[in-house]
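Chemist: Please work out how this folds:
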Amino acid sequence: ALEVLAGGLELATLVFMDLEEDSDGEIELKEIKFRRMPRSIVDTGYGLERLVWASQGTPTIYEAVFPEAVSFLTKKANLEAKLEKSGTLISENAKLCGVLSVDYGSDLTKLRQMVLDRLNLQGYDLSLSEFTSTIEPLEKLFAIVDHSRALAFMFGDGIVPSNVKAGYLARMILRRTVLLSKDINVPEILPEMVKHHIDNFSSTYPELKRNESHILDMVNLEIERFTQTLERGRRAVKRELDSGGINQDKLLELYDSQGLPPSVVRKFSEEQGHSIEVPDGFLAMVADRHQGETKNKKKSERHIASEPTKLAFYEDMEKREFKAKVTYSDKSNISLDSTLFYPEGGGQLGDIGFLEWNGQKSKVIDVQKIGDVVLHQIKGAVPPLGTEIIGLVDDDRRSNLSRHHTATHLIGAASREILGSHVWQAGASKSVDRARLDITHHRRLTREVIESIESKVNSLILEDHAITT
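Modeler: Below is the predicted model of the structure:
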């Protein structure tokens, strides 16, 4: 890798790649075998916000990228004087932090002392407590500015807070920002900060302004939920203290089960006259704990020794009878060179029907797609390899499944129109007599909202639009 630096600030990184891991490779590095890639690649990443910082010369990147937001929050938090007085110190701190080798889970106090030692060699005369009391409030202020921008864009892009994947990240960012806001004595500032970013960025990203009410509603609802979580958490901490205290394992359990950050647990404990120790690298411990629980789930690697199946149902959705040749055959399954039988997928059941050949007839009871091959499960006699067959798709089943498939699309479109552009399909199931659509939304749907969606779908059906695939 090649790093592009300006005054010690990394602006870009070029990664040169020409090896890929291969257990049979001829090149060995650090006891791992590699082979040459057929094509050499140079992957270049530019830090655009760092370029802005380098061009502006401000003490921190935040003042270069978010000047209005930093000014807004420093006034609200009454930190203007501290920021102005500590500009040089913050700048030197930022430079020195950039050269530290910081591992995930490092001891923050030791790292601060390392930075302070270097600063004092440059002529500063600060104790660790003086240094920390100056730097920490401003670090928290910058984090709030950065996190609130992230939340504006995450919620604007349709991410809904949850306990999984991107939704979990959004929830953790919001909760951390709420706690940081309390630390600098502006506990109600988050909605204002998010709105400030929306106003500031909407000229470039007009979708933020269009989604403003949804974004702010999501922020306020999540704050309300976190407040309820904290109240439940206070009681949970009391129960743990009364039953023997809170050690490291209990601290991890409270984080996992109640969503309580260790700083909150410590505060609740102190309110009740107890002291607990929060280990450095707590989040690393959380990650290690969950990594140990993760199982590698590999998809089935079953391979069917057959030529790919032509998916003829895409060419004519109304056709129900066809001719084809058997390209694979075993005791209960066959594949064909072409098929109208739709395989199970996308939450929709596969087709069923019949096969006829040489005066025989057997039922198709299941259809699955494995790689490029469509496998038909047969009940009854199985036609041998090379046999010409006539396939008959069950029309009632296919038509019902198709109607329900279309209905889920209509419900999804109506939901987006009524609830907002953040709504996406999170899951679906289509069967012969019913269908279900799961959507991303941050509030429970009221009866009035459900009726509005239903009314919109019925209107679309009555408009009799042509359906294309």
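Chemist: all contacts plus neighbour counts: C-alpha atoms, from now on.
Modeler: Noted.
Chemist: roughly how far apart are Val393 and Ser40?
Modeler: As judged by CA to CA, to the nearest Å, Val393 and Ser40 stand 50 Å apart.
Chemist: ok, these two, which is more surrounded?
Modeler: The neighbour count for Val393 versus Ser40, taken as other CA atoms under 10 Å, is higher for Val393 (21 against 11).
Chemist: I'd guessed the more buried one sits against Glu318; true?
Modeler: No: counting by CA atoms under 8 Å, Val393 does not reach Glu318; the two are 10.4 Å apart.
Chemist: Just give me the residue closest to the centre of the protein.
Modeler: The centroid of the chain falls nearest to Ala166 when counting by CA atoms, centre = their mean (2.1 Å).
Chemist: is it fair to say it lies in a helix?
Modeler: Yes: secondary structure of Ala166 (DSSP: H, G, I helix; E, B strand; the rest coil): part of a helix.
Chemist: run this one through as well so I can compare:
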Amino acid sequence: MDSYMKEFDAKIIKVNQNEVVLDKTLFYPEGGGQPHDTGKFIRSGEEFKVINVRKSGGDIIHVVDRVGLNVGDVVHGIIDWERRYKLMRMHTASHIISAVIHQQCGALITGNQLGLEESRIDFNLEYFDRNVIEACVEKANEIIAQGLQVKSYFLPREEALKIPSISKLASQRLPSTELLRIVEIPGVDIQADGGTHVKNTSEIGRIVVKKLENKGKNNRRIYFSLQK
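Modeler: Prediction:
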């Protein structure tokens, strides 16, 4: 999926009250710590707000603000770009922070949640040294300022699993699909990832640490925001 595509046309193939499945979609469903897209459908000039998007089995469920859509309807989908782009910047920033902390401290991710204004990442760090974390974030900002390309592509699962640190999750929860989508920032990070990202690190802005928390044994949490 091209994260920069904002509009598309599709046909409705399933309807359950105000829940709709399309034959194709650009809406990102909630998953992997990234919130869902929002936006709207337009059918013959009539507008339906898309307020939630989630996966269910093999379907992507679009929840709209009211009933009225029917199987066979053709809709024009429009993504809320401001929301999408904020999350793209946050997501790519989180990859860079995670890569630097993994490289410097050997830590893996135990949890994360992206937000529009503030995000958090949890790491399995044995020792909690604020100076070390802040130095890692400063290194991440230096990387961002280099204006590096962010690439995405697919690899066969067996080939992808041969890449060191292809997942920086402590639980190693990779999809069981034959093809894995890879997001790579050359020389910095390479991970299996299905979310939306910017094309160049210069789009991210500057990472600002908001708060550091000790969440128990070997679990440290970083809250951060972005400045343009």
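Chemist: hmm, back to that, distance of the residue nearest to the centre of the first structure relative to Pro262 of the first structure?
Modeler: Separation of Ala166 of the first structure from Pro262 of the first structure (CA to CA): 22 Å.
Chemist: buried residues in stretch 131-145 of the second structure?
Modeler: Ile133, Cys136, Val137, Glu138, Lys139, Ala140, Asn141, Ile143, Ile144, Ala145 (16 or more other CA atoms under 10 Å).
Chemist: Which stretch of the first structure is that stretch matched to in the alignment?
Modeler: Across the first structure, the stretch matching stretch 131-145 of the second structure (TM-score structural alignment) is residues 448-462.
Chemist: can you tell me the mean distance of the matching stretch from the second structure after alignment?
Modeler: Stretch 448-462 of the first structure, aligned to the second structure and superposed, deviates on average by 0.8 Å (mean CA distance after the TM-score superposition for the first structure).
Chemist: List of residues touching that stretch?
Modeler: With contact meaning CA atoms under 8 Å, 6 or more residues apart in numbering, stretch 448-462 of the first structure is reached by Leu410, Ile411, Ala414, Ser415, Ile418.
Chemist: And for the first one, nearest residue in space, chain neighbours not counted?
Modeler: Among residues not flanking Leu410 of the first structure along the chain, Val457 sits closest, at 5.9 Å (CA to CA, 6 or more residues apart in numbering).
Chemist: cool, the fourth one as well?
Modeler: What sits nearest to Ser415 of the first structure in space, not counting adjacent residues and going by CA to CA, 6+ apart, is Ile453, at 6.0 Å.
Chemist: give me every residue that touches the residue sitting furthest away from the middle of the second structure.
Modeler: Most distant residue from the mean C-alpha position of the second structure: Ser44, 32.0 Å away (CA atoms, centre = their mean). Neighbour list for Ser44 of the second structure: Val75 [criterion: CA under 8 Å, 6+ apart].
Chemist: quick one on the thing from earlier: return the members of the contacts of stretch 448-462 of the first structure classed as buried.
Modeler: Neighbour counting over those (16+ other CA under 10 Å) leaves Leu410, Ile411, Ala414, Ser415 as the buried ones.
Chemist: Go through these and name the one nearest Glu240 of the first structure.
Modeler: Nearest to Glu240 of the first structure, judged by CA to CA, of these is Ser415 at 43.4 Å.
Chemist: Report the separation between the closest one and His465 of the first structure.
Modeler: For Ser415 of the first structure relative to His465 of the first structure (CA to CA), the value is 18 Å.
Chemist: which one in the second structure is aligned with Gln113 of the first structure?
Modeler: That one, Gln113 of the first structure, aligns with nothing by TM-score structural alignment.
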